[in-house]
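Mind looking at a prediction? Sequence and model below.
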Amino acid sequence: MTDYSTIKNPILPGFTPDPAVLGVGDDYYLATSTFNWYPGVQIFHSKDLAHWELQTYVFNDPDFLHLAGTDTPAGVWAPDLTYDKRTGKYWIVMCQMHNMNGNLFDQDNYAVYADSINGPWSKPIYLNSIGFDCSLFHDDDGKHWAVTLEWDTRKGYQHPGAIVLEQFDPDQGKLVGPTKRISRGGTDRGCLEAPHIYKHDGYYYLMTAEGGTGYGHGVVVQRSKTIDGPYESDPQNPIITSTPYRYFRRGDPDSLRLDLYNPKAPLQKCGHGSLVHTATDEWYVVHLSARPLPGTTNCTLGRETSIQKVEWTEEGWLRMKAGGTLAQPTTEGMKGIQVSDKSQAAGVNADFSTGKIDLHLMSPYGPRTEEWCSLKERSGWLRIHGRQSFFSQFQVSLLASRIDSFKSIVSTKVEFNPIHYSQSAGLTLYYDNSNWLFARLYHSETLNSTALAIMKGEKGNKDEYILDRVALPGGKAELKAEIDYGQVQFFYRTNENTEWRKLGDLIDISFMSDEQTGGFTGLMGGIGTWDAYRRQSFADFKYFKITPKNE
């Protein structure tokens, strides 16, 4: 047995972008963006850096977090996760992006703190609105600093702007003193964002993302003897990337950059890094990554989270342990920490007869409430009351979780008795309010019965696979969607003793990818209902599962 195991990437497959990692003792925590999904900011826990379990959420106060009407991909962006050793408090900083129209972003940055990673979290402290990707650094002299991307929208000025430094006073609950621009990037890739400050051997290190959150992405490092600069760039920048060569794109607002797709890279879009020092005295960078469908540049699973082991050189720079700058599909684990071969794709197994709703299940645009989602109204079942359609950005009765494997089975058991054609309930694959598939039970006037058919939303346009519909006079069915990379086949059966029957033909799901939607979230699987008649109908669900298969 060797002293080192191997960690496979991605460590968090599926829609888990913008990771921020933290080590406290031999416990490791990781926070990711949630965008328009509620609750805001997921926190995962690990002991081996390879396998992560969802532990909690941070922002679940409906009086604070208002997501209704949020356009994709706005919402809760790029959390920062830190620990202040002097006070023993955990800190989370997040950006709530309200509007992106006209490239004149409207956002607010907030900080919260807690004595435990599980909360309760303080009331949000407003920081600033100058830009996004704000993070905190707790210096060893007791001072606290915030760094933010200053989103510069002025005509004739370099876009997106500079990294700005501001002092934060937790006692006053606000930023104090002047704002200083400390960097306009360590490379010429442009699209500067995601600043984090670390301190090591007398230097302050500024880690940023550059090149856009797409195919030209990279992790960039600069350093200075003083926190306010001047900062010098690592001569090897970017230190982790999918595009291991120099290019000039300053001022280019395109963050996707499809032309920079590298077919030889095992992981794409690698950037947005976060550094952690382990209890074994080793160093790792956790970073965003993506895996397109084979032979395409379409990423249906969205932006994921990967990790690379790094080392300090004698010159005081970080280098990948594997060598080079191209992000690798595996990396060396921590010394003496055994890593199992268990798949990182965890899926979901929500049995509502337990009287609990699985922690992985989230709702878009607002919180899950007893008003529309109840375990009490029918024992052993989850009852979901119909509200607005899946095209809405407001009152949407949908529970979903990320698809975390290219091969997955999404399934449920539903009972529904609609009396109007505008009442629907069933199983969905959902990217955002404009792009989804819905295997739904509804009332068919033609068949004079409850029926089952697939409805599609693509780029905001509706289509119905009406020729594939089937009558379900009992209003009861098990439904499943078998995802095989870029295609899905829906199935149904009326009871567990009958064979599964196909519902229609294979459907291409590549339209639910970042590249086709123009967003940067990811594919979700879920259950839900709507009612455009009198908002009186409801559906009962026995279980909901996302079962990963071997890829």
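Sure, I can see it.

Please count neighbours and contacts with C-alpha atoms only from this point.
Noted.

what about residue 5, distance to residue 101?
47 Å (CA to CA, to the nearest Å).

From the neighbour counts alone, determine which of those two ranks first.
Taking other CA atoms under 10 Å, residue 5 and residue 101 do not tie; residue 5 has more neighbours (20 against 9).

what sits against the more buried one?
Going by CA atoms under 8 Å, 6 or more residues apart in numbering, residue 5 touches 332-335, 337-339.

What of residue 25?
278-279.

hmm, try it at 7 Å
Residue 25 makes contact with residue 279, according to CA atoms under 7 Å, 6 or more residues apart in numbering.

Repeat that for residue 386.
397, 529-531, 535, 537-538.

So which of these sit within strands?
Residues of the contacts of residue 386 located in strands (DSSP state E): 397, 529-531, 538.

quick one: which of these is most hemmed in?
Most surrounded of these: other CA under 10 Å gives residue 529, at 32 neighbours.

Excluding chain neighbours, what is closest to it?
residue 425 (4.1 Å; CA to CA, 6 or more residues apart in numbering).

now do residue 185
Nearest non-adjacent residue to residue 185 (CA to CA, 6+ apart): residue 192, at 6.1 Å.

ok, and here's another one to check against it:
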Amino acid sequence: MNSSIIKYTLSVLILISSNLFAQQNTFENPILKGGYPDPSICRVGDDYYMVNSTFEYFPALPIHHSKDLVNWELIGYGLHRENQCNGAVNLVDVNSNGGIHAPTIRYHEGTFYIITTNVYYDPNKKENPTDFVNFIITAKSPEGPWSEPHVLEGAPGIDPDIFFDEDGKVWYVGTHSPENPNFDGEGEIWLQEIDLENWKLTGERNYLWRGACGGVWVEGPHMYKHDGRYYLMVAEGGTSFNHAVMIAVSDDIKGPYFSNPRNPILSTRHLTYDFWVNSTGHADLIQLEDGRWYMVALGIRGDVDRRSNMGRESHLIPVQWEREPFEWQEIKYDWPVCAPQTGRVERLNPVPFEGTKQIRKEEFKDEFDSDVLNLEWNFRRVPMPNTYSLSKREGHLRLFANPNVIKERGRASLMGFRQKESLYDYEVKMNFKSKQKNVEAGISLFQKDDNYINMTVQRAAKGYTLKLSLKAHDKEQNVIANDELELYKGEIILRVKADKEQYHFEYSLDNGNEFKRLTSIKNNYIISRGYTGAYLGMYCTSNGKKSNAYVDFDWVKCNYETLK
């Protein structure tokens, strides 16, 4: 063989192998797919734990565990019992986009702490109709059980942080609107000591900072100690395209704080709206055992119309600290630099730990063979008693019909798991019969109380019909497709196939041998416009009438494909 051909062949093989090696040593953002906004992270030895906002959903405050920062396992929830959520912390009839906002998770001397806000709007109150309840829950194990909420009276605002200083003091770092704001939306970060024995704020309240770039919607504070100084990191600019992360420094925890001249340290406001991810911000920093630093931050994938059904997801960004180089400066500060080579959240990044392989779970499947509900299932608000059962029929989940329908502040027989990609095939097999007219059961793709798509089998005067109901944002619910199920005998497979343009709704009456298409609609009807992402789930209602009806689900499965 010609030597030039050999050299060329070897160079091609080296290039291929190096590319394969590079792929094997990278991870893909987001690290938590689906509606996991406002990430906060802590480290215990070589274990990492992350918590996220959940707003009106229950169980609330999902806790994930990782050994390598790229593979995460859902291990429990901070609010996992009804009695944690039906008092001062109200997730029973909370308004949409109310509920649990921006938690912080920290570990100190054998105890895990989560501090967060419950936001509750009361339409019957004429003055100050929105209550902000800031509270702490604790646990010895991150899997739980977690304590009852310890409410901190006299703590205004949202997004609290808890900081354990080296001198033994514990500090509350909060957000509120100042008494005399210079403009609408101006925020201010404040500081006060916490008495953890009595669960109350104590001492003088200190006002620290109003942000770096005008202070518009300053929120999400986190305090850190680095290089002997205090660093205050905040979110700013709102949760859309102008979202950003800012940071300031002080020699004293009580201030004054000096803004980083290179702020913002993370944002997409300087990038095209068509970049693969936007609205990055609301971040938390973590130092690894070997001294390196990383950041977790939310971001929105631009899959459809520069947004996605999944809403705000959690991303991982490498960070390094750099000291100011200016010779004329008397004091030279260290500042964190996010994604040092590019300054933006990249889809592909080198793994934090050599030899790590990111394992993507591209399928969710539940055959309901356990006596406890899979942790992935969520409800809009604390579910009503007798909403479901795993024991009434072996190997099935029984969802009981309830007179309630999906409505604002309401609780219905509705449950689901987070949608994690724009492209998916979602199928359920169910058994449903009812003698009572207008009872219906089936699947639901839902964002909010006013934004969902239901494909349900409904008992008609004679026989059964299959209908597709659409509740588009700010519009009335419409039935846009309806088929008579002449051959229906009580068993059906319902399927949604989501591609780049449409949702295709299909069904099978012969155990999946043949599917018939009910209809297709555009895939942008349940785009996230608020704080949460879309869910894929099941629904059953008797439409205002009392009923003994129910539906049995044999299995649920969803296969995902990443939109490139």
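All right, it came through fine. Since the model is a prediction, treat every value here as computed from it, not as a measurement.

re the thing from before, mind checking what the residue nearest to residue 185 of structure 1 lines up with in structure 2?
Alignment note (TM-score structural alignment): residue 192 of structure 1 maps to residue 218 of structure 2.

Contact partners for its match?
186-188, 210-211, 234-236 are the contacts of residue 218 of structure 2 under CA under 7 Å, 6+ apart.

Mind checking which of those are buried?
Neighbour counting over the contacts of residue 218 of structure 2 (16 or more other CA atoms under 10 Å) leaves 186-188, 210-211, 234-236 as the buried ones.

Closest one of those residues to residue 399 of structure 2?
Distance to residue 399 of structure 2 across those (CA to CA) is lowest for residue 235, with 40.7 Å.

How many residues are close by residue 415 of structure 2?
24.

contacting residues for it?
By CA under 7 Å, 6+ apart, the residues touching residue 415 of structure 2 are 377-379, 537-539.

cool, residue 539 of structure 1 as well?
Contacts of residue 539 of structure 1 (CA under 7 Å, 6+ apart): 383-385, 414-416, 425, 529.

if you set the cut-off to 10 Å instead, what comes out?
373, 381-386, 414-418, 423-426, 441, 475-476, 527-530 (CA atoms under 10 Å, 6 or more residues apart in numbering).

how much space between the residue nearest to residue 185 of structure 1 and residue 184 of structure 1?
From residue 192 of structure 1 to residue 184 of structure 1 the distance is 7 Å (CA to CA).

Quick check: the residue lying farthest from the centre of structure 1 vs residue 501 of structure 1, distance?
The centre of structure 1 is farthest from one residue, residue 448, which by CA atoms, centre = their mean lies 42.4 Å away. For residue 448 of structure 1, the distance to residue 501 of structure 1 (CA to CA) stands at 22 Å.

rewinding a little: is the residue nearest to residue 529 of structure 1 located within a strand, as I assumed?
Yes: read with DSSP: H, G, I helix; E, B strand; the rest coil, residue 425 of structure 1 is one of the residues of a strand.

what do we get in structure 2 for it?
So, by TM-score structural alignment, residue 425 of structure 1 is matched to residue 441.

thinking again about what came up before, isn't the residue nearest to residue 529 of structure 1 up against residue 415?
Yes: Residue 425 of structure 1 is in contact with residue 415 according to CA atoms under 10 Å; the separation is 8.7 Å.

Pull up the overlap in contacts between the two.
Contact criterion CA under 10 Å, 6+ apart; residues shared by residue 425 of structure 1 and residue 415: 441, 538-541.

Now stretch 17-29 of structure 2: buried residues?
Under the neighbour-count rule (16+ other CA under 10 Å), stretch 17-29 of structure 2 has 23-29 buried.

again but with stretch 538-551 of structure 1, I slipped
538-549.

can you check stretch 134-146 of structure 1 too?
In stretch 134-146 of structure 1, counting by 16+ other CA under 10 Å, buried: 134-139, 144-146.
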